[in-house]
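Peer 1: okay, sequence plus prediction incoming.
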Amino acid sequence: MKLYIKNMVCNRCILVIENLFKEAGFHVIKTELGEVEIKEELNPEQINLIESNLKPIGFKLIEEKKAQIIEKIKTSIIKLIHHSEEGIKINLSSYLSNQVNYDYNYISNLFSETEGKSIEKYYITQKIEKAKELLVYDELSLSQIADKLNYSSVAHLSSQFKKITGLTPTHFRKIKEKKRNSLDNL
């Protein structure tokens, strides 16, 4: 039985969910962002138990089909941007259609109606979050970050970054540096 879970965004989430199901006595077949597959079929009492165990740690079972599709879109984008070593140089609509197994026009309309923003805006927001993370690490130049996130230029990255954060990437990096203390000054 496959269950869809809201708010899974990282590998730690996968471990937490897997452990929660195992501790509850279920046999986990596979766990990935947004879903867990278990051997057992669940009765309503077991579903309630799982829901009550998920809620305190910030997760939620998703039972409605459209909500499951939305969560699959989000986790597919998160995987692509935050967890893919290959980079994000792909066609987003084709990628999402393959991941979600629905026509892109359908999922695009569903996402916009449900979330109040387009898939593209969600995708850009996630790219900017990844850019912020990379800027804080201070290991890559702006040019390398733009390339890693598949921007055509540093100017394009900077423009989207400023539109979303209100800051240029350079200013963002400087602010983060000022707030950080070196370890020997702690």
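Peer 2: Received it, and whenever you're ready, just let me know what you need. The model shown is predicted, which means the values in this text are computed figures rather than measured ones.

Peer 1: going forward, measure contacts and count neighbours with C-alpha atoms only.
Peer 2: Noted.

Peer 1: what's the helix or strand for the residue most central in space within the chain?
Peer 2: When C-alpha atoms, centre = their mean is applied to the chain, the residue found nearest the centroid is Ile78 (2.8 Å). Assigned by DSSP states H and E, Ile78 falls within helix 65-82.

Peer 1: could I get the full set of strands for the protein?
Peer 2: Assigned by DSSP state E, the chain shows strands spanning 2-6, 28-32, 35-38, 60-62.

Peer 1: including distance to Pro169 and mean neighbour count, could the ones you listed go into CSV?
Peer 2: Below are the strands of the chain laid out as CSV (distance: least, C-alpha to C-alpha, whole Å; neighbours: other C-alpha atoms under 10 Å):
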stretch, distance to Pro169, mean neighbour count
strand 2-6, 31, 19
strand 28-32, 32, 16
strand 35-38, 34, 20
strand 60-62, 34, 19
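
Peer 1: structure two is appended below for comparative analysis:
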Amino acid sequence: MKLYIKYMVSLRCKMMVKEELISLGLHYVVVDLGMIEILEDISPDQRLQLKTNLMKSGLELLDDKKSILIEKIKNLIVEMIHYTDELPKVNYSDYISEKLGYDYTYLANIFSEVKGITIQQFIILHKIERVKELLIYDELNLTEISYKLHYSSVAHLSNQFKKITGLTPTFYKQLKNKRKANLEDL
């Protein structure tokens, strides 16, 4: 039996969900971002208990099909940008459509209707968060980051970064270095 969980976007969330399933005596096959698969059918009492316990941790057990589909889209994007080393070589729209088995226009319309932003805007926001993360780690330069995240150029990445954050990537990186220097002065 598959269940879908909203706001499940990190490895820590996965560990928490696994612990919750074990505490309810449920045996899981898969615990993935936004989705769990358990061996047995879940009783209404177990479902309610799971839903209540997940809510305490800021997670939400999903019931309706639109919410489940939107969570699948969000989790696919988060996984694609944050947890894989290589982004797909095809268009994001083709990738998402292929992975979920729906026409992209249908997915885009539902996503926009419910979330209030387009799938493309959601992808850009997550790519910028990934750029911030990579800048802070300081393992890659801007050219390598733009290549890794499939930007057409460093200029394109920089323009998009500034549009979203109000800062240039270089200035953002300098802020991090200044904060670190300030902490060392304490």
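Peer 2: Received the coordinates, thanks. Keep in mind the model is a prediction, meaning the values are calculated, not measured.

Peer 1: select, out of the strands of the first structure, the one closest to Ile175 of the first structure.
Peer 2: Closest to Ile175 of the first structure of the strands of the first structure is strand 2-6 (C-alpha to C-alpha; 32.7 Å).

Peer 1: which residues are contacting the closest one?
Peer 2: With contact meaning C-alpha atoms under 8 Å, 6 or more residues apart in numbering, strand 2-6 of the first structure is reached by Gly34, Glu35, Val36, Glu37, Ile38, Phe59, Lys60, Leu61, Ile62, Glu63, Gln68, Glu71.

Peer 1: how does it look with 7 Å?
Peer 2: In this structure, residues lying in contact with strand 2-6 of the first structure by C-alpha atoms under 7 Å, 6 or more residues apart in numbering are Gly34, Glu35, Val36, Glu37, Ile38, Phe59, Lys60, Leu61, Ile62, Gln68, Glu71.

Peer 1: that strand vs the second structure, mean deviation?
Peer 2: Aligned to the second structure and superposed, strand 2-6 of the first structure gives a mean residue distance of 0.4 Å (mean C-alpha distance after the TM-score superposition for the first structure).

Peer 1: that strand aligns to what range in the second structure?
Peer 2: Mapping strand 2-6 of the first structure onto the second structure (TM-score structural alignment) gives residues 2-6.

Peer 1: returning to that earlier point: now distance to His82 of the first structure too, for the contacts of strand 2-6 of the first structure, in CSV please.
Peer 2: Putting the contacts of strand 2-6 of the first structure into CSV (distance: C-alpha to C-alpha, whole Å) gives the following:
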residue, distance to His82 of the first structure
Gly34, 14
Glu35, 17
Val36, 20
Glu37, 23
Ile38, 26
Phe59, 20
Lys60, 22
Leu61, 23
Ile62, 23
Gln68, 20
Glu71, 16
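
Peer 1: out of those residues, which comes closest to Glu23 of the first structure?
Peer 2: Glu23 of the first structure lies nearest to Ile38 out of those, by C-alpha to C-alpha, at 12.8 Å.

Peer 1: got the contact list for the closest residue to that closest one other than its chain neighbours?
Peer 2: Once flanking residues are discounted, Ile38 of the first structure sits nearest to Val28: 4.4 Å by C-alpha to C-alpha, 6 or more residues apart in numbering. By C-alpha under 7 Å, 6+ apart, the contact list for Val28 of the first structure reads Glu18, Phe21, Lys22, Glu37, Ile38, Lys39.
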